[in-house]
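Novice: what follows is a protein structure lacking sequence information:
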């Protein structure tokens, strides 16, 4: 077995563990979790972009609870304000590490920490959505997004990356209009968990 295969197996095992041990907030989230676990049971490569028509992704909403604000990116492909996130990579040891890597890369804040449950970073919500991540002329595929909350130190300053059209802090009660219900639900959940 190559190092890449070993890493992929470890990440797959971790994703199954993280999802199986997570306690969904309602029946909709329970069904999503069951669907994600079924996807991973049938797809050893189910965490990578090459797995079509669906693959697991990892994201993290960056929050500064002391200031009551969230950091959002204006996504260049989707054209709306979203949390940081993206595809898992072969070097990611865990699903939480993939979410944290994406959050650090896209926020420019190096000392983020994922919100934990019982000492272990834990997802807060799941979201399934259609995207064209393989190219604008290619069919849509499905992202099975596992969403975390990343805590920023008070007063953190963000640094925009090449992956964003814009990057801004927004007060919990002043989210931009150009966003979606999934992001609003994630902000509400993060706010409740960090109050």
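Specialist: Perfect, I can see it now. Because the structure is predicted, anything quoted here is derived from the model rather than measured. Numbers count the residues shown, from 1 in each chain.
Novice: hey, let's count contacts and neighbours off CA atoms from now on
Specialist: OK.
Novice: tell me where this structure has strands.
Specialist: 54-64, 69-74, 81-82, 84-87, 113-114, 116-117, 120-121, 125-131, 141-151, 166-171 (DSSP state E).
Novice: so which of those comes closest to residue 177?
Specialist: Closest to residue 177 of these, according to C-alpha to C-alpha: strand 81-82, at 8.7 Å.
Novice: from the chain's centre, how far out does the closest one sit?
Specialist: Relative to its parent chain, strand 81-82 has a centroid offset of 12 Å by C-alpha atoms, centre = their mean, to the nearest Å.
Novice: pull the residues that contact that strand.
Specialist: Contact partners of strand 81-82, identified using C-alpha atoms under 8 Å, 6 or more residues apart in numbering, comprise 72-75, 176, 178-179, 183.
Novice: thinking again about what came up before, reformat the strands of the chain into CSV and put mean neighbour count and distance to residue 191 next to each item.
Specialist: Shown next, in CSV, are those (neighbours: other C-alpha atoms under 10 Å; distance: least, C-alpha to C-alpha, whole Å):
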stretch, mean neighbour count, distance to residue 191
strand 54-64, 26, 8
strand 69-74, 23, 9
strand 81-82, 24, 16
strand 84-87, 24, 17
strand 113-114, 19, 14
strand 116-117, 12, 14
strand 120-121, 15, 17
strand 125-131, 17, 13
strand 141-151, 24, 10
strand 166-171, 17, 11
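Novice: ok, and here's another one to check against it:
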């Protein structure tokens, strides 16, 4: 199965946010290249909120280009075979934590937002950090920091707060 096919399958099985889910499915139907950054009309992205439930915290990155505290994530790559795999790859690359695992195989939520390159139709997952995980800043970040669940609203926008809330509801 292609990454495009996996994205359609994942979104068809996702039962929340029905209107937004349909926007994503319509986009993929209209744009065979809708998974890739080169699709100027917008593209599917994959992200993962890295969480440490034992200490009640999440790992956020201060994005170099956007200068915002965000979850780990970004564009899909040709080597990605699944959306979940793309989200996990992005989280590992941007956090420096190679032994992350997904909280669940299904997305936690969807978030559509405008970026300098195009509309991002983000499929958001949650990834569990292993005990004793040590994060390492990547070239894509200005900073990388753990925040308590209750601190996220003070540093991040509402989309990240909603992702944290949706993730905590699944713990």
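Specialist: Arrived safely. Because the structure is predicted, anything quoted here is derived from the model rather than measured.
Novice: give me the TM-score for this pair.
Specialist: The TM-score (TM-score structural alignment, normalised by the length of structure 2) is 0.97; 171 aligned residues with a C-alpha RMSD of 1.1 Å.
Novice: related to what we said a few turns ago, possible to save the contacts of strand 81-82 of structure 1 as a markdown table with distance to residue 59 of structure 1?
Specialist: A markdown table is the format used below for the contacts of strand 81-82 of structure 1 (distance: C-alpha to C-alpha, whole Å):
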| residue | distance to residue 59 of structure 1 |
| --- | --- |
| 72 | 12 |
| 73 | 12 |
| 74 | 14 |
| 75 | 13 |
| 176 | 19 |
| 178 | 19 |
| 179 | 16 |
| 183 | 11 |
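Novice: what residue in structure 2 is paired with residue 97 of structure 1?
Specialist: Under the alignment (TM-score structural alignment), residue 97 of structure 1 pairs with residue 85 in structure 2.
Novice: neighbours of that match, how many?
Specialist: 18 (other C-alpha atoms under 10 Å).
Novice: got it, and the one 3 residues further on?
Specialist: Counted by other C-alpha under 10 Å, the residues lying close to residue 88 of structure 2 total 27.
Novice: pull up the gap between it and residue 33 of structure 2, please.
Specialist: 22 Å (C-alpha to C-alpha, to the nearest Å).
Novice: repeat for residue 69 of structure 2
Specialist: From residue 69 of structure 2 to residue 33 of structure 2 the distance is 29 Å (C-alpha to C-alpha).
Novice: one more: residue 1 of structure 2?
Specialist: For residue 1 of structure 2, the distance to residue 33 of structure 2 - C-alpha to C-alpha - is 15 Å.
Novice: show me what contacts the most centrally placed residue in structure 2?
Specialist: With distances taken as C-alpha atoms, centre = their mean, residue 47 lies nearest the centre of structure 2, 1.3 Å away. Counting by C-alpha under 8 Å, 6+ apart, residue 47 of structure 2 touches 71-74, 86-88, 90-91, 122-125.
Novice: ok, residue 56 of structure 2 next?
Specialist: 148-149.
Novice: need the counterpart of it in structure 1.
Specialist: In structure 1, residue 56 of structure 2 lands on residue 68 (TM-score structural alignment).
Novice: where in structure 1 does stretch 106-113 of structure 2 fall?
Specialist: Taking TM-score structural alignment, stretch 106-113 of structure 2 hits residues 122-129 over in structure 1.
Novice: picking that back up, closest to residue 14 of structure 2 among the contacts of residue 47 of structure 2?
Specialist: For these, the nearest to residue 14 of structure 2 is residue 123 (10.4 Å; C-alpha to C-alpha).
Novice: the closest one contacts residue 44, correct?
Specialist: Yes: if you go by C-alpha atoms under 8 Å, residue 123 of structure 2 and residue 44 touch, sitting 7.2 Å apart.
Novice: quick one: residue 15 of structure 2 and residue 85 of structure 2, what's the gap?
Specialist: Residue 15 of structure 2 is 20 Å from residue 85 of structure 2, by C-alpha to C-alpha.
Novice: actually residue 50 of structure 2, not the one I typed
Specialist: 14 Å.
Novice: same check, this time on residue 144 of structure 2
Specialist: 22 Å.
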